[in-house]
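Peer 1: model the structure of this input:
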Amino acid sequence: MDQQYMPMTSLTSGMGREVTPDLYCYTNQIVNLCFVGLPEKTNEWILVDTGMPESAGRILGVVEERFGENSKPKAIVLTHGHFDHVGAVVDLVKKWRVPVYAHEAELPFLTGKSSYPEPDGSVEGGLVAKISPLFPNEPVDLGNNVEALPADGSIPYMPGWRWIHTPGHTPGHISLFRDEDRSLIAGDAFVTVKQESLYKVITQEKEINGPPRYLTTDWDAAEESVKKLEALKPAVAVTGHGHPMSGEELSKGLQILVNEFDRIAIPDYGRYVNRKH
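Peer 2: Next up, the predicted model:
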């Protein structure tokens, strides 16, 4: 993947929000990444996703501010390998020398073996969708630094959390869930902004939507993944794009998305729109 800065931003870029005492959401340009761990436990935290290309310096600044100088995570966990979620992963691994975990089905896209399908600029929804063919779809190559998550659903160094396979957006997409307080890190299984619209990406107008249309290739799997997450009845959710959501706003929004998935999430036309029902 061509690790070049991409001039895309939003009004919340550079902002961090403490969703729970040990779950911190930071917006890097147009995408969210999460720090899981209490600030006082300076080397007992996990980074979930790594933002846009050329963002390692900004992420390191947030780490120093929240966890202190020279702090580093126990590991990096990736919800999936799209460019906006792995942009800094190579640089951060070189600096920190920590393991990276992802779903087994995502490993070809993280070890240089396979490129993702090309983004579909033909879907309706706005300017971001139209320019999506310019987005990189080539894989990063983490070599032996990345390994498959445990098959039992546990996540190394994240006690109390489990990973859930939520494919559709990518084959090995995962979400992370903590049963104790029903906290959800959803990745791009669903998002809380209309990611196809440049105006809404910039303003971060809040609304629950399905996964970004221009990069989702299996809509039947994507629908089943949303149903799976809604059934967990999350109390709070951090998604890959948009604001964190909680309470009734989250539960009602997810119910509507499940009940009206075809209307809300699926493009009327597009290269990957091939529904089985």
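Peer 1: CA atoms for contacts and neighbours, from now on please.
Peer 2: Fine.
Peer 1: can you give me the distance of V77 to V62?
Peer 2: When distance is defined by C-alpha to C-alpha, to the nearest Å, V77 is 17 Å away from V62.
Peer 1: between the two, who's got more neighbours?
Peer 2: Between V77 and V62, counted using other C-alpha atoms under 10 Å, the more crowded position is V77 (25 against 16).
Peer 1: quick one more, to check against the first:
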Amino acid sequence: MDVIRLHPHLHQIRFPIGHAYLWEAADGLTLIDSGLPGSAPMIADAVRSLGRRPGELRRLILTHFHEDHVGSAADVAAWGDVEVLAHRADAPFIRGDAAGPPPQVLDWERPIFEQSQAALAGFPPPAPVRVDRELDDGDLIDLGGTPAVAVSAPGHTPGSVAIHVPEERVLFTGDTVARLDDGRVILGVFNVDPPLAAETFTRLAALDTEIACFGHGEPVTEDAAARLREAARE
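Peer 2: I've put the predicted structure just below:
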């Protein structure tokens, strides 16, 4: 686990599989995604490494229901007065009221999918977690004095949600967008509706963004909108 400062208020928590992101404000912290089951102690260590306390967490935003994003949400939500937010369409899957739909795995994705499933096989299923606030497109979220906007991002899952922070030009894409080891920005893989995911990618690329944070792959920290638009055209 590594903690990387991306912006005066923003830190990436890098896990072996996927990432979480921590937004700092004077009156509390916001965590975007929670990693695989068992990640809560590492997230707590990341918080302490910044001179903050886990009990300062005020909100946990879940970009979608997959286990590498909600795996430790129940543990993190128990740290104190934590509001859990997720899109309305994925909330039943996160709460454990229903099983989420499987992805349409394209032929070229099959080897990657099998590899990822093998890597996840040793982890228990995520514990259900409450969702205190169900998000819709355009909803405002207060990140401790900085406004953010929920952007519906269906396609990867029915209720994937991106978070845009217009004042700071930061975008959290969840798994709609990914970045390869060679630096290329691509449409994320393992989508329940690949054509809809591609449409969502184009919509996210149109936002005014300097820093783009992905669920998988390293963030783009300069002129991210241009990188996303170029990838969307391709």
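Peer 1: show me what contacts E224 of the first structure?
Peer 2: T166 (C-alpha atoms under 8 Å, 6 or more residues apart in numbering).
Peer 1: those helices in the second structure, which residues are they?
Peer 2: Using DSSP state H, the helices of the second structure run over residues 40-49, 67-70, 73-77, 91-95, 110-120, 194-205, 224-233.
Peer 1: farthest from the middle of the second structure: give me that residue.
Peer 2: No residue in the second structure sits farther from the centre than D107, which is 25.3 Å out by C-alpha atoms, centre = their mean.
Peer 1: check the gap between that one and E114 of the second structure for me.
Peer 2: Taken as C-alpha to C-alpha, the span from D107 of the second structure to E114 of the second structure is 11 Å.
Peer 1: sorry, back to before: to I211 of the second structure, which of the helices of the second structure lies closest?
Peer 2: Closest approach to I211 of the second structure among these (C-alpha to C-alpha): helix 224-233, 5.5 Å.
Peer 1: so how far is that closest one from its chain's centroid?
Peer 2: Relative to the mean C-alpha coordinate of its chain, helix 224-233 of the second structure is positioned 19 Å out (C-alpha atoms, centre = their mean, to the nearest Å).
Peer 1: how about residues contacting it?
Peer 2: By C-alpha under 8 Å, 6+ apart, helix 224-233 of the second structure touches 184-187, 198, 201-202, 204-212.
Peer 1: now that helix against helix 194-205, angle please.
Peer 2: Angle of helix 224-233 of the second structure versus helix 194-205, following axes from the mean of the first three to the mean of the last three C-alpha atoms, to 10 degrees, is 150 degrees.
Peer 1: buried stuff in helix 224-233 of the second structure?
Peer 2: Residues of helix 224-233 of the second structure classed as buried: A224, A225, A226, R227, L228, R229, A231, A232 (neighbour count, 16 or more other C-alpha atoms under 10 Å).
Peer 1: cool, and stretch 26-39 of the second structure?
Peer 2: In stretch 26-39 of the second structure, counting by 16+ other C-alpha under 10 Å, buried: G28, L29, T30, L31, I32, D33, S34, G35, L36, P37, G38, S39.
Peer 1: hang on, isn't the third one packed against G55?
Peer 2: No - with contacts defined as C-alpha atoms under 8 Å, T30 of the second structure does not count as touching G55, sitting 11.3 Å away.
Peer 1: okay, now the closest residue in space to P103 of the second structure that isn't next to it in sequence: neighbour count?
Peer 2: Excluding the flanking residues, the one nearest P103 of the second structure by C-alpha to C-alpha, 6 or more residues apart in numbering is V192, at 4.1 Å. Residues lying near V192 of the second structure (other C-alpha under 10 Å) number 19.
Peer 1: quick check: V192 of the second structure touching D175?
Peer 2: No - with contacts counted by C-alpha under 8 Å, V192 of the second structure stays clear of D175, the gap being 11.7 Å.
Peer 1: give the residues shared as contacts by the two.
Peer 2: With C-alpha under 8 Å, 6+ apart as the test, V192 of the second structure and D175 both reach H156.
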